[in-house]
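the amino acid sequence is not available; the structure is as follows:
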């Protein structure tokens, strides 16, 4: 039976027995680009779905699902949804057909053998229980962060606000906040509790009451990062490009040829360590209020205000408003430094480009690398030293990354994929090195392009 087209874009599908067959070329025409920005189809397990309207209602955010318009989203769907059977019920009304029998299960440009092997690996990982969490581990991670938070206040309460207790409190407060950050990351990825709703509630609490941020904003931004890591205009973590930094060879050359010079990028490796965390600190605080107000997230805004009122009531009576502002903003700046170096050591040195529509495994490996395992590295990075495993299995509890790492290495070796792992110091140095190289690519293109 020859492939058929002619589906009316935007109209609800009549149900699963549509009977229409499509080719990958036809599906690629519905990518939400050009003259058909609201025309979006995607493929999940050979089924074709019209998300032209649904993307606006998608619980995970409109952009993350739209990034797969015109593409195969099977592995992304599996990675993001813990209870696939429940979610598939909502796909029923979006189904408009399926791939024609003569069409491969993935786009012809992708490695079907690698994809099939990864599906087998995912089934093995699930069967071995690596997607199930160890509750005592997460209880310990919460308690140790909470005790550090309390210790920061007790230090000021008992010793006063002279320099030694002040800096001690700053250190304790910073560590508590970064560990809360790793914990909210766990809840945000639905990797702690079996039920999604319990993860969402815990995420809402930790992010709002303990960190002073909106959980929905984190989901909106971070899910996109995982869906299309290091893909310019699809990964929000690249949003500072090109205002402050130029990242990766293709984008640096493009920026240079266009004679764009917002900053002296040839020196970006020198100003990154100060300007990046300073900008991030200010940008995030402003973005929090802008996001909650623009999107009318009033409950989350209320929790953010509760957080700020709480810390003021805890510290201002003990040390005065000015000293508290010094403690709070110094801690936020240090936290931003910690977070940026940890998060970017796995990504900035890797391939950065526009979306090349790679298969799930190749896309994650080209954009991520690991850092050596040790007790300190695991704690200091929130287990994000296993960034490869985290990106391949976003809902996996972090205490299981080391268990699945040998299986991932075997998959990479079988298909000739590079599995990068380095020391913590090398990972930090590679950030500076890659920024320097990108600046040189920009400068050469700017002067001679």
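Good, I have the coordinates. What you see is a predicted model; the values in this text were computed from it and never measured. Numbering: from 1, shown residues only.

C-alpha from now on. contacts and neighbour counts both.
Will do.

what are the buried residues along the helix or strand harbouring residue 438?
Residue 438 belongs to helix 424-448 when assigned by DSSP states H and E. For helix 424-448, a neighbour-count test (16 or more other Cα atoms under 10 Å) marks 424, 427-428, 430-446 as buried.

strands of the chain, residue ranges please.
Assigned by DSSP state E, the strands in the chain fall at 21-22, 41-44, 47-50, 95-99, 370-371, 421-422.

would you reformat those strands as JSON lines and include mean neighbour count and distance to residue 15?
Shown next, in JSON lines, are these (neighbours: other Cα atoms under 10 Å; distance: least, Cα to Cα, whole Å):
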{"stretch": "strand 21-22", "mean neighbour count": "22", "distance to residue 15": "14"}
{"stretch": "strand 41-44", "mean neighbour count": "25", "distance to residue 15": "15"}
{"stretch": "strand 47-50", "mean neighbour count": "24", "distance to residue 15": "11"}
{"stretch": "strand 95-99", "mean neighbour count": "24", "distance to residue 15": "6"}
{"stretch": "strand 370-371", "mean neighbour count": "24", "distance to residue 15": "44"}
{"stretch": "strand 421-422", "mean neighbour count": "18", "distance to residue 15": "47"}
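
so which of those comes closest to residue 137?
With distances scored as Cα to Cα, the stretch of the strands of the chain nearest to residue 137 is strand 370-371 (21.3 Å).

just to revisit the earlier point, now render the strands of the chain as CSV, adding distance to residue 163.
Below are these laid out as CSV (distance: least, Cα to Cα, whole Å):
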stretch, distance to residue 163
strand 21-22, 69
strand 41-44, 58
strand 47-50, 61
strand 95-99, 64
strand 370-371, 35
strand 421-422, 37
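
between those strands, which gets nearest to residue 32?
Checking those against residue 32 by Cα to Cα gives strand 41-44 as the closest, at 8.2 Å.

for comparison:
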């Protein structure tokens, strides 16, 4: 970067793109060009959230996640300005993952000479995607024209075949959508929906305290099964407050909300808020992206799009997600295993939390170094009261302890179902480079409709689409915000999908069953290629 540049320097698009291609961490905010290289490793939300925004206009994303004070503090990173409309470029971080996917395919190809079945699976996958999916999606393509389709077309068709609802959006100029959405944000703020309802949080605290007391009382009277149910319900309700604190949605003060979340999540729930924030923030920015969103990366057990059949590279986990024969088998039953698997979801969260803390992947800024020790202390406290005092000291036999653990964790299953409902059946294709923030979120997220009296069960977070648009909005106000967004979406021709709880479950199960069916087609194609290859080798010999 030329040292003579100042905040008022006009930077051309070509100059910005050249800097990005050279590795500079540049983000567009309004008309300002921010260079975040020095802040990357200190970002409280994790460096990957920034890397996904490099070379893009992140104005709405930054405004959604940060307070006005934080937004103003970003001026110190400004190195210039742009004129006119910025045309987004694909971040190097995402381009690098695409390159690794291609490299991995090549590496598989080298090994496939020694493994005919793996090679056949790769070739069958290509035939399956070009012929099978295109014929199912369009129904009019000839085999020859299908086979000549590009990989980009194939990926698009593979997802569109499962997400026809994305076709229904009324096309409008994205600039008009963005301008209208920013007016909507101002309207939400003017209505006071960002103001926290502390009485509602007091009610939450009273409710979860009563549930915890009931759990202890039932334990005292040796009602172990009922006690385990009460503990699972306690964790279910506790997550809602921890979630709000992670989004700074309680006091909107970073230190206070973070302290609340760290204490609650680790000490009472055994989970790392620091891990959750780094994962969840990426989920918000790269929603339903197979390569980038950790919340839909569940191989080898679940796949919500045929894109996972290609052994994608996960930018979040920094590794290939292999589509193994075991994963292929699991696809056949995934719509039946959806609920049982989510009964054990909490165990995976323990593992991810411990890994995060052990590897010290939390915030690195000196002012935030207290996060990790506080969470480790919270983890030790959790496993003392839950692991020793409750399980070991209070339960008489090994079988009662195992049963208590299984039931208490399975009771939290509806919480995992709720979060996946809003995304698993929605579009998992890549949006256009200049797709607006609001259209991206409403394309990949749907809301669950239910009576107001059920908000205590869902925690208000059944309005996931609204939460994604306004992540710092207190969840007690999401229902009111939903009514405002419904009107806005209708006026602007943007699809906002809201379905009843039963229909949402049906849509998710239908998606999982359809992906499983397509995995079956791939298995049959693989078997056919193997048999044909063996026949050809016999002829040559």
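The structure has been received and is ready for your questions. Here the structure is a predicted model, which is why all the values come from computation and not from measurement.

contacts for the helix holding residue 438 of the first structure, please.
The contact list for helix 424-448 of the first structure (Cα atoms under 8 Å, 6 or more residues apart in numbering) reads 246-249, 252-260, 265-270, 341, 344-346, 348-349, 371-372, 377.

which among these count as buried?
Buried, going by 16+ other Cα under 10 Å: 246-249, 252-257, 265-266, 268-269, 341, 344-346, 348-349, 371, 377, out of these.

mind checking the strands of the first structure for the one nearest to residue 87 of the first structure?
Here strand 41-44 is closest among those (Cα to Cα), at 12.1 Å.

what distance separates that closest one from the centre of its chain?
22 Å (Cα atoms, centre = their mean, to the nearest Å).

also stretch 271-279 of the second structure?
For stretch 271-279 of the second structure, the separation from the chain centroid amounts to 13 Å (computed by Cα atoms, centre = their mean).

ok, now stretch 239-247 of the second structure?
Taking Cα atoms, centre = their mean, one finds the center of stretch 239-247 of the second structure at 16 Å from the center of the full chain.

so that stretch aligns onto which residues of the first structure?
The aligned range for stretch 239-247 of the second structure in the first structure is 181-189, by TM-score structural alignment.

how about residues contacting the matching stretch?
Here stretch 181-189 of the first structure makes contact (Cα under 8 Å, 6+ apart) with 80, 138, 141-142, 192, 199-200, 202-203, 206-207, 211, 215, 218-219, 382, 394-395, 397-398.

change it to 6 Å
For stretch 181-189 of the first structure, contacts defined as Cα atoms under 6 Å, 6 or more residues apart in numbering pick out 199, 203, 206, 382, 395.

quick check: the gap between the residue nearest to the spatial centre of the second structure and residue 216 of the second structure.
The residue lying closest to the centre of the second structure (Cα atoms, centre = their mean) is residue 283, at 2.9 Å. Residue 283 of the second structure sits 36 Å away from residue 216 of the second structure, going by Cα to Cα, to the nearest Å.

please apply the same query to residue 109 of the second structure.
For residue 109 of the second structure, the distance to residue 216 of the second structure - Cα to Cα - is 58 Å.

residue 468 of the second structure too?
Taken as Cα to Cα, the span from residue 468 of the second structure to residue 216 of the second structure is 36 Å.

between the two, tell me which one has more neighbours.
residue 468 (24 against 19; other Cα atoms under 10 Å).

okay, now the counterpart of residue 79 of the first structure in the second structure: neighbour count?
Matched by TM-score structural alignment, residue 79 of the first structure corresponds to residue 64 in the second structure. Residues within reach of residue 64 of the second structure, counting by other Cα under 10 Å, total 17.

how about residue 360 of the second structure: what's its closest non-neighbour residue?
Take residue 360 of the second structure and drop its neighbours on the chain: the residue closest to it by Cα to Cα, 6 or more residues apart in numbering is residue 372, 7.5 Å away.

mind listing what residue 201 of the first structure touches?
Counting by Cα under 6 Å, 6+ apart, residue 201 of the first structure has no contacts.

how does it look with 10 Å?
Taking Cα atoms under 10 Å, 6 or more residues apart in numbering, we find residue 201 of the first structure in contact with 187, 188, 207, 215.

in JSON lines: those residues, plus distance to residue 285 of the first structure and neighbour count.
Formatted as JSON lines, those follow (distance: Cα to Cα, whole Å; neighbours: other Cα atoms under 10 Å):
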{"residue": "187", "distance to residue 285 of the first structure": "21", "neighbour count": "24"}
{"residue": "188", "distance to residue 285 of the first structure": "19", "neighbour count": "26"}
{"residue": "207", "distance to residue 285 of the first structure": "13", "neighbour count": "27"}
{"residue": "215", "distance to residue 285 of the first structure": "14", "neighbour count": "23"}
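
so can I have TSV of these showing distance to residue 289 of the first structure?
Output for these, formatted as TSV (distance: Cα to Cα, whole Å):
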residue	distance to residue 289 of the first structure
187	22
188	20
207	14
215	13
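
list the buried residues of stretch 87-97 of the first structure.
Buried-residue list, stretch 87-97 of the first structure, by 16+ other Cα under 10 Å: 91, 93, 94, 95, 96, 97.

likewise stretch 272-283 of the first structure?
For stretch 272-283 of the first structure, by 16+ other Cα under 10 Å, it's 272, 276, 277, 278, 280, 281.

can you give me the distance of residue 282 of the first structure to residue 333 of the first structure?
9 Å.

ditto for residue 90 of the first structure
43 Å.

what's the answer for residue 42 of the first structure, then?
Residue 42 of the first structure is 41 Å from residue 333 of the first structure, by Cα to Cα.

before we move on, back to that, quick one: the match of residue 79 of the first structure and residue 472 touch, right?
Yes: applying Cα atoms under 10 Å as the test, residue 64 of the second structure and residue 472 come out as touching, 7.0 Å apart.
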